[in-house]
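[1] the following block contains a protein sequence and its predicted model.
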Amino acid sequence: MTLSEKLKYYPFRASARILQKLHLYKYFNLKDDQRPTTSYKLAFFCGASGIDYLNACLLSVYLSWDSLPNISIITDGTDPSFLRKNLIDWPKEVEIETWEDAAFYFKDKGDRSLYDIALNKRWPGKKFVSLLYLASKSLILYSDSDVLWFGAPAKIDTMNKPYIKMGKDVDPFFTDSILQDLPTANSFRKIPLNAGVMFLSGDFSSYPYWDKLRENLLQNPDTDNFAEQTAFAILNNHFNGKDFWNEKEILIKIDDMYSLGYTKPNHESILARHYVSTKNISFWRDFLHLCIRKKKNYSLTTN
């Protein structure tokens, strides 16, 4: 980082850190206002380090959606009691499980490969197996915790299973070794897909190279953070063609980290923004804007 970059980064980062520590979500009363429940669960893979982002993400859903979802959270190894204690008071059902629950589910079904992927492959493997587990039980909308929501996705046909829909990334961040080893994968190499926001439903084991995909994931180095994204993109390509959210729906951008402006006015059509590498600054800037703009429409509490 050059001196000029440091002179910009550190003041912005310090300000964002203050915003994060203010825990603005605690000042909103998320009462049960009788909004209908969505047909899908909103799912997260999260732990202690992401709790502030998770709470901010949930508040953005509460402030922006006409219907509210039940929540399913898989922990990354964090004790579920920590999340129950520190999670925002959500007005719908909240279910918290561990990645071990997901791994043992597949082990009990005789799928030792998915169990081993979750056991041995750090968070990408644990996330992959955990979301397959949740999708096997119901339709889920998965969201990374570093996502802010400005509207709800349109309803989908839940009878079409297995189903997966991802969002478009700014660049293709895939694991080449997995793509090269699977005959059906190369057709979407130029389409960058991101695993930060996804609809998932059903059992994906009918993918014709399912055994090969699991084998590649198990052999993939732990230093690679894109293996699970590559696997989901392969499944998206096979089961759902080229249907994905474009950048006007799920926004990913990294060029405004040193801006004070709010994202939404310049991107009116977006449902959500995934902040990826700028989350430690841009996320909290936009969250402050969101809270200021929405606070007049909701009762606040100082409790």
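    Everything's here; your move.

[2] C-alpha only now, for contacts and for neighbours.
    OK.

[3] what's the burial count for L179?
    21 (other CA atoms under 10 Å).

[4] what packs against the longest strand seen in the chain?
    Ranked by residue count, the top strand of the chain under DSSP state E comes out as strand 193-201. Strand 193-201 sits against helix 122-137, strand 140-143, strand 163-168, helix 227-240, with contacts defined as 3 or more CA pairs under 8 Å, 6 or more residues apart in numbering; DSSP states H and E.

[5] what number of residues lie near N240?
    The number of residues near N240, taken as other CA under 10 Å, comes to 18.

[6] that one: what's it in contact with?
    163-165 (CA atoms under 8 Å, 6 or more residues apart in numbering).

[7] would you reformat the residues you listed as JSON lines and include distance to D176?
    Shown next, in JSON lines, are those (distance: CA to CA, whole Å):
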{"residue": "Y163", "distance to D176": "24"}
{"residue": "I164", "distance to D176": "21"}
{"residue": "K165", "distance to D176": "21"}
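
[8] take this one as well and set it beside the first:
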Amino acid sequence: MHESNSFPEGRVLFSRLAKHVRLRQLQLLLALQQCGSIGKAAAYLDMSQSAATQALAELERVLDMRLFERHARGIRPTQAGQALIDAARGVMHELEDASETLAAIRLGASAALRLGAIPAAAYSILAPLLARFYALRPQVHVDVQEDEGARLLSLLIGGGLDAVFCRRPALLPESFAFAPLLADEAVFVAAGTHPLAAAAHVPLAALADARWVLPTTSIAVRDIFEREVLAQLPRAQWFPVSTVSLPVLQGLLGQPQAVVLAPRSIVPGLSHARASAGVCMLDMEVDRTAFALAHLGVVHRREPVPPLLREMLGLWSAPA
């Protein structure tokens, strides 16, 4: 390699990767980490062991760095190897998403939109919005990723998504805008068979014997639970799990005395999934302002806004 010493090291290595690295080698990196041996990784990728060994050696030679080291039970990535594996995983994921879009276009899709949504926005905004949109645009391919807001916003800023449906972010680059679409609040949800399901104006003290399903620590509802509920019920009991997974919530709400503090926006998803037993929002006698959540809405680049996204958002009308 004869790159000039005047170039920063990162640019030198990027130049080598761009010129010499093949996608098959990136696949091999992921398989080596997953399988822990060259033989198993080669079999997984339908390669010969010698071809896999040569491909790894070529990659290490291009970078002039060791990417894997041997140990008693096989091989494991070095620090450099792990960094490249993380990047390779992102590249392969993006290619998989692109392949889905290309396949849809080959099958007749007229265009594509790439959207991200946190669970609350997926159920309360995106699901009804897509139903209205597809009534008008049945040939548009829409790729939806559901994840935490921080991860989705990172993809959006990096150009991997056209819009993210989430709560109002604390910070956004100047080139992006947030449009609020739906007010939200934390509500008390239980199975329809809960003893307090039909009661009116239930004081929080009446839930002293409840067993709570904890929201994960990364969402605002958890802060409200700790600030408002635990302050009045310091001896509250809960399940040894914290989650925003609807299937997990559905299972736990069937347990005796189970209650969850959850965004009102996900209740339609819970109600649909537990149609046989039903869920309900308890009529709690609390200060509703203390349980308010940040608006749900959409983040997108200010300019240019994809015409299909603008058309989709024009169909939104918040439920009463």
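    Perfect, thanks for sending it. The shown structure was predicted, so the numbers you read here are calculated from the model rather than taken from an experiment.

[9] tell me how the two chains score on TM-score.
    Here the TM-score for the pair of chains, by TM-score structural alignment, normalised by the length of structure 1, is 0.26; 128 aligned residues with a CA RMSD of 6.2 Å.

[10] so which of the helices and strands packed on strand 193-201 of structure 1 is nearest A14 of structure 1?
    Closest approach to A14 of structure 1 among those (CA to CA): strand 140-143, 26.2 Å.

[11] check which helices and strands the following helix or strand past that closest one sits against.
    Under the assignment DSSP states H and E, the closest C-terminal helix or strand after strand 140-143 of structure 1 is strand 147-149. On a contact count with 3+ CA pairs under 8 Å, 6+ apart, strand 147-149 of structure 1 meets helix 51-64, strand 272-274.

[12] as TSV, those with mean neighbour count and distance to I18 of structure 1 would be great.
    Output for those, formatted as TSV (neighbours: other CA atoms under 10 Å; distance: least, CA to CA, whole Å):
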stretch	mean neighbour count	distance to I18 of structure 1
helix 51-64	22	12
strand 272-274	25	21
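
[13] and of the ones you listed, who's closest to L179 of structure 1?
    Between L179 of structure 1 and those, the tightest spacing by CA to CA is seen for strand 272-274, at 24.4 Å.

[14] what's the closest one packed up against?
    strand 147-149, strand 250-251.

[15] ok, then the element right after the longest helix seen in structure 2?
    For structure 2, the helix that runs over the most residues, judged by DSSP state H, is helix 79-106. Later in the chain than helix 79-106 of structure 2, the nearest helix or strand by DSSP H and E is strand 111-117.

[16] report the angle between that next one and helix 79-106.
    Here the directions of strand 111-117 of structure 2 and helix 79-106 differ by 130 degrees (axes from the mean of the first three to the mean of the last three CA atoms, to 10 degrees).

[17] next SSE downstream of strand 111-117 of structure 2?
    Following strand 111-117 of structure 2 in sequence, per DSSP H and E, is helix 119-121.

[18] that following helix: what's the following helix or strand?
    Heading C-terminal from helix 119-121 of structure 2 (DSSP H and E), you reach helix 127-136.

[19] could you list the buried residues of that next one?
    Neighbour-count burial for helix 127-136 of structure 2, with 16 or more other CA atoms under 10 Å as criterion, is recorded at 128-130, 133.

[20] output those as CSV; include the columns distance to V12 of structure 2.
    Shown next, in CSV, are the buried residues of helix 127-136 of structure 2 (distance: CA to CA, whole Å):
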residue, distance to V12 of structure 2
P128, 49
L129, 47
L130, 45
F133, 47
